[in-house]
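Enquirer: Just the structure for this:
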Amino acid sequence: MTSASEPVWLKIMEHGAAGEARTKAFLLDRFWVLERSVDIDGADFLIQLRSFSTRFTDAAPPRVGIVQAKYYQDQATTQYIPCRYVIDDKGEPLKGFFAVLHVGNEDQAGMYLLSSREIAETLDRSKDDPPRYIAGKKALDEKFRVLNRRQALDKIQHELAQRSSSESLRFLDRVNIPYRKVEKRDIDFAYTLPIPNSQEDIPRAFYDYRDKLRSLLYDMEEALVAIDNILKTTDPHVALQELEKLEQYRSSSHFSDGLTFTGYKCDLDWEYLKDGLKEHDRAISALDKVSKRAAFLDLSGRIKQELIAKVTEMDDEAKKGQSYFASLSFDHESLALKRIRLKLLDAGEPKPKKQFSAWQSVDDHFVDKKKRPATEVADDLWHELATEVLKFVCPTLDDEE
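Expert: So this is what the prediction gives:
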């Protein structure tokens, strides 16, 4: 039976099976994958972070993600996703829902990944009741295409990890002041992408700023708990005992009835972070204009991984006075990586003048006579190379600065 002679019902079944099989194989690389016997909330698959330390019977059970698989015969195909799968009653995206879209077959097969937020912000809604998101050409935009499976899985894992953390915190909140454990991973995935930034390392800066601000909560915690106990108790003696705990926070004589929770000023000058976010958003916008977001992120991620491996391998032989020199070759149209070369230049040896190259002095990576981690050297080299590639792909970025 030829493809053209197949009945419509058979094609639909084959396409659905193909989409689900490809999606399951993709997800199994990183997650535990569960399947439902019925399709509720658009869940072709339920995915769980791999962990032996959490159980579904725990007070804060592990969170699961919902993945819906769609198959497209070609780019002209249109699929639909019910809005209730994607957003809540207030129109807010439901964290943990993803759509994995497969297009074509064999050598022409392609995959696209959209989060609930990307679906809600990008796709149009149908006018029928109940409404559905129209997953057509807009859903198959280049920026959603999966060229690097590791980055795509990172995107899903990042959102599930955030969701698990925030849900668990509900059980730790105190009456007056919540417990807030700040971790470096607690940032939207878009700002973890391998996009160079001349202003700030956004994930690190965001963590540092919030961690310093969090110290105010520690200063306030004991006083606020005492105040809460005073408000809750019906025994005046207990209230007076709690009141004594507030004495250490009493302000100066100029304002004797006030409380002071910190003896130092907390830095609220986050200008570098603001500038870094602007630069990041400009880069994303410029890449989208030339339909190169996915291709650049794939190339940039591969550059970083290869440099980490190469620098780590050469780290023991690197000595003061030498310099790391990295050169990059890639396809200027598809941005596919060809090769990265890394070598050590001796002191006084001229640095080759080549396009898409970077160098770092070994001396700059010694602190107190000890070498800094090889990953930091690799990160500096990556930043130079990725910045040059970004400006090559998006030459208008220089004009915007």
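
Enquirer: make it CA atoms for all contacts and neighbour counts henceforth
Expert: Noted.

Enquirer: which residues touch residue 380?
Expert: Residue 380 is in contact with residue 360, counting by CA atoms under 8 Å, 6 or more residues apart in numbering.

Enquirer: In a helix, it, correct?
Expert: Yes. Counting by DSSP: H, G, I helix; E, B strand; the rest coil, residue 380 is part of a helix.

Enquirer: what separates it from residue 374, distance-wise?
Expert: Plainly put, residue 380 is 10 Å away from residue 374 if you go by CA to CA, to the nearest Å.

Enquirer: Could you do residue 34 as well?
Expert: Applying CA to CA to residue 34 and residue 374 gives a distance of 39 Å.

Enquirer: and residue 326, which of the three is it?
Expert: Using three-state DSSP, the structure places residue 326 in strand.

Enquirer: That one touches residue 361, doesn't it?
Expert: No. The criterion here is CA atoms under 8 Å, and residue 326 misses it with residue 361 at 11.8 Å.

Enquirer: neighbour count winner among the two?
Expert: Neighbour tally, residue 326 and residue 361, criterion other CA atoms under 10 Å: the higher count belongs to residue 326, 25 against 19.

Enquirer: need the contact list for the more buried one.
Expert: 340, 341, 342, 343, 357, 358, 359, 381.

Enquirer: could I get those residues as JSON lines with distance to residue 271 and secondary structure?
Expert: Formatted as JSON lines, those follow (distance: CA to CA, whole Å; DSSP: H, G, I helix; E, B strand; the rest coil):
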{"residue": "340", "distance to residue 271": "35", "secondary structure": "strand"}
{"residue": "341", "distance to residue 271": "37", "secondary structure": "strand"}
{"residue": "342", "distance to residue 271": "36", "secondary structure": "strand"}
{"residue": "343", "distance to residue 271": "37", "secondary structure": "strand"}
{"residue": "357", "distance to residue 271": "31", "secondary structure": "strand"}
{"residue": "358", "distance to residue 271": "28", "secondary structure": "strand"}
{"residue": "359", "distance to residue 271": "29", "secondary structure": "strand"}
{"residue": "381", "distance to residue 271": "26", "secondary structure": "helix"}
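
Enquirer: Which members of those residues are the farthest-apart pair?
Expert: Among the contacts of residue 326, the pair separated by the greatest distance (CA to CA) is 340 and 359, at 12.9 Å.

Enquirer: between these two, who's got more neighbours?
Expert: In terms of neighbours (other CA under 10 Å), residue 359 is the more surrounded of residue 340 and residue 359; the figures are 22 against 16.

Enquirer: this one next, for a side-by-side:
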Amino acid sequence: MPTNDRTLAAGSLERMQNGMLGEARTRAFLANRFWVLERSVDVHGADFLIQINSLATSVLDDRPPRFAIVQTKFAQGGSTRISIPSSYLKRDDGSLSREFFLIVCTGYGDDERMFLLDAEEIDDLFDTAVDGDKEVRYKPASTFLRSTNYEITGARNHALNRIERSLRDATYSTNRFWLTTLGYGAGNAPSLPDVYHYPVTGHEDLPDSFKDWKKAASRILDEMEEVASYLQDGIAATWPSELEKATDELESRTDFDGNLTFKSPPNMQDFYRAAEYQINLVSRLRSKGLEGAWLRLAEQGQRVTGNSLANVANDYRAGLHFTIEYEPASLKVTKFQASPEETFCATSAQISFIDPRNTPGHVEICVRADVAARVPQRPTYLSTLTRALSHAILPAVLDIDTLDDI
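Expert: Next comes the predicted model:
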């Protein structure tokens, strides 16, 4: 094995070993006070889903236990970059989650050290960056190693108490909804059929809109369950103080007229129209025997665009100019290329431009590059291109004047 390969292999093994050490130390620490119910591993590290280890509560109770996520990292030295997804810190409404903690492990043998940070401390201390299409928070490990701030002391009770208090203070609805947005317990709701995922007209937001409505509905159900539990507590009360506690909880959810309020799921009228449009268009393509041909053309556009976007911020300040040549009857592509476009978009407010001189079999389209610069970068750009392609090519293929006639 060449020296460079042996060095890389040794480095990989060392990182794996350190990761296992960090996980083992964190699990042993948490087991003093909590049940470690699940661990998931991803590129960001190891997640531990924990619950207070009490036999007095069950997930089937009217007031079920709350859960927290603890992510563990191992720092080989001060230069190790500690990075976590921003979504772990905040809920959809922008408030910080009190049920997320980060544990940083370092050192070996008698030099072992552990550090504990909650979401508020991470939000104040860590810098922000974009990794692909996701926002992350990061800091070099030297931030912790050079002091005793955030360090878990030998007794460990203080650190364990911090986590336990956060779980006891968490409300059921916000706790469950936050975990669902991170992928815990979110896999049971059916998704849209494959036909709605096709890159047919650029409506790539259909599956996301469908999922977002279900998330909102699940949150409402959780809030209703929590209200129901307070009502049950009030009905079961034997002392005025018990009833007062239940009514105080209910009052936090009432408006000025004393009505219990729940925020309704998002309006879906645009979604219904887009979904019907998608089905009608796919049906038209199938009736012509061109469904697969159109998918291949759209996918080729995605590949060309992906390659062209490698240096979009520097090389394509105005936009990309696409030239597509194809056989009108079969949609077989004979040419699909992209090149820098420096004149369009300088004065235009449009995000895409279809050349009016296009003819069946030869299409030219310009797409503005600043669309690609948005986050998430590539899905936005691909959606714009696919929509422009469909408007430029499909009317003649489907024997209609415009796609609005679908």
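
Enquirer: Mind checking the TM-score on these two?
Expert: Overlay of the two chains. TM-score (TM-score structural alignment, normalised by the length of structure 1): 0.43; 218 aligned residues with a CA RMSD of 4.3 Å.

Enquirer: re the thing from before, looking at residue 34 and residue 374 of structure 1 now, which is surrounded by more residues?
Expert: residue 374 (19 against 14).

Enquirer: So which residues of structure 1 form helices?
Expert: Under the criterion DSSP state H, structure 1 contains helices at 8-27, 83-86, 116-122, 149-169, 202-232, 236-244, 271-289, 293-314, 374-393, 396-400.

Enquirer: looking at those, which is buried most?
Expert: helix 83-86 (a mean of 22; mean count of other CA atoms under 10 Å).

Enquirer: now for that one, which elements pack on it?
Expert: Helices and strands touching helix 83-86 of structure 1, by 3 or more CA pairs under 8 Å, 6 or more residues apart in numbering; DSSP states H and E, are helix 116-122.

Enquirer: circling back to that earlier point, overlap in contacts, residue 380 and residue 374 of structure 1.
Expert: Contacts common to residue 380 of structure 1 and residue 374, judged by CA under 8 Å, 6+ apart, are absent.

Enquirer: Make sure residue 84 of structure 2 is indeed in a strand.
Expert: Yes. Under three-state DSSP, residue 84 of structure 2 sits within a strand.

Enquirer: That one reaches residue 136, doesn't it?
Expert: Yes. Using CA under 8 Å, residue 84 of structure 2 is in contact with residue 136, at 5.6 Å.

Enquirer: okay, the two: which has more neighbours?
Expert: Taking other CA under 10 Å, residue 84 of structure 2 and residue 136 do not tie; residue 84 has more neighbours (23 against 20).

Enquirer: Tell me the spacing between that one and residue 354 of structure 2.
Expert: In terms of CA to CA, residue 84 of structure 2 sits 42 Å off from residue 354 of structure 2.

Enquirer: ok, now which ones touch residue 19 of structure 2?
Expert: Contacts of residue 19 of structure 2 by CA under 8 Å, 6+ apart are 45, 73, 74.

Enquirer: Turn these into JSON lines, including secondary structure and distance to residue 10 of structure 2.
Expert: Output for those, formatted as JSON lines (DSSP: H, G, I helix; E, B strand; the rest coil; distance: CA to CA, whole Å):
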{"residue": "45", "secondary structure": "strand", "distance to residue 10 of structure 2": "20"}
{"residue": "73", "secondary structure": "strand", "distance to residue 10 of structure 2": "19"}
{"residue": "74", "secondary structure": "strand", "distance to residue 10 of structure 2": "17"}
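
Enquirer: which one of these is nearest residue 230 of structure 2?
Expert: Once CA to CA is applied, the member of the contacts of residue 19 of structure 2 that ends up nearest residue 230 of structure 2 is residue 45, at 37.7 Å.

Enquirer: Touching, that closest one and residue 81? I think so.
Expert: No. Taking contacts as CA under 8 Å, residue 45 of structure 2 lies outside contact range of residue 81: 12.0 Å.

Enquirer: For residue 389 of structure 1, state which of the contacts of residue 326 of structure 1 is nearest.
Expert: For these, the nearest to residue 389 of structure 1 is residue 357 (9.9 Å; CA to CA).

Enquirer: ok, the residue nearest to residue 384 of structure 1 when sequence neighbours are not counted - contacts?
Expert: When the adjacent residues along the chain are set aside, residue 384 of structure 1 lies closest to residue 358, with 5.9 Å between them (CA to CA, 6 or more residues apart in numbering). By CA under 8 Å, 6+ apart, residue 358 of structure 1 lies in contact with 325, 326, 327, 381, 384, 385.

Enquirer: For these, give me CSV that also has distance to residue 314 of structure 1.
Expert: Shown next, in CSV, are these (distance: CA to CA, whole Å):
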residue, distance to residue 314 of structure 1
325, 12
326, 12
327, 15
381, 14
384, 19
385, 19
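
Enquirer: So which of the residues you listed is the closest to residue 296 of structure 1?
Expert: residue 385 (12.0 Å).

Enquirer: now the strands for structure 2?
Expert: Along structure 2, counting by DSSP state E, strands occupy 34-42, 45-52, 68-75, 81-85, 100-106, 113-118, 127-131, 134-140, 319-326, 333-341, 352-354, 362-368.

Enquirer: Would you agree residue 128 of structure 2 is in contact with residue 134?
Expert: No. Contact criterion CA under 8 Å: residue 128 of structure 2 and residue 134 do not qualify, at 10.6 Å.

Enquirer: Looking at those two, which is more packed in?
Expert: Using other CA under 10 Å as the criterion, residue 128 of structure 2 and residue 134 rank with residue 128 on top: 16 against 12.

Enquirer: residue contacts, the closest residue to that one other than its chain neighbours?
Expert: Spatial nearest neighbour of residue 128 of structure 2, chain neighbours left out: residue 137 (4.6 Å); criterion: CA to CA, 6+ apart. Contact partners of residue 137 of structure 2, counting by CA under 8 Å, 6+ apart, are 83, 84, 85, 86, 122, 123, 126, 127, 128, 129.

Enquirer: For the residues you listed, work out which two are farthest apart.
Expert: 122 and 129 (13.7 Å).

Enquirer: Neighbour count: these two, which is higher?
Expert: Neighbour comparison, residue 122 of structure 2 and residue 129: the larger count goes to residue 122, with 18 against 14 (by other CA under 10 Å).

Enquirer: roughly how far apart are the more buried one and residue 137 of structure 2?
Expert: 8 Å.

Enquirer: Same check on residue 75 of structure 2?
Expert: 16 Å.
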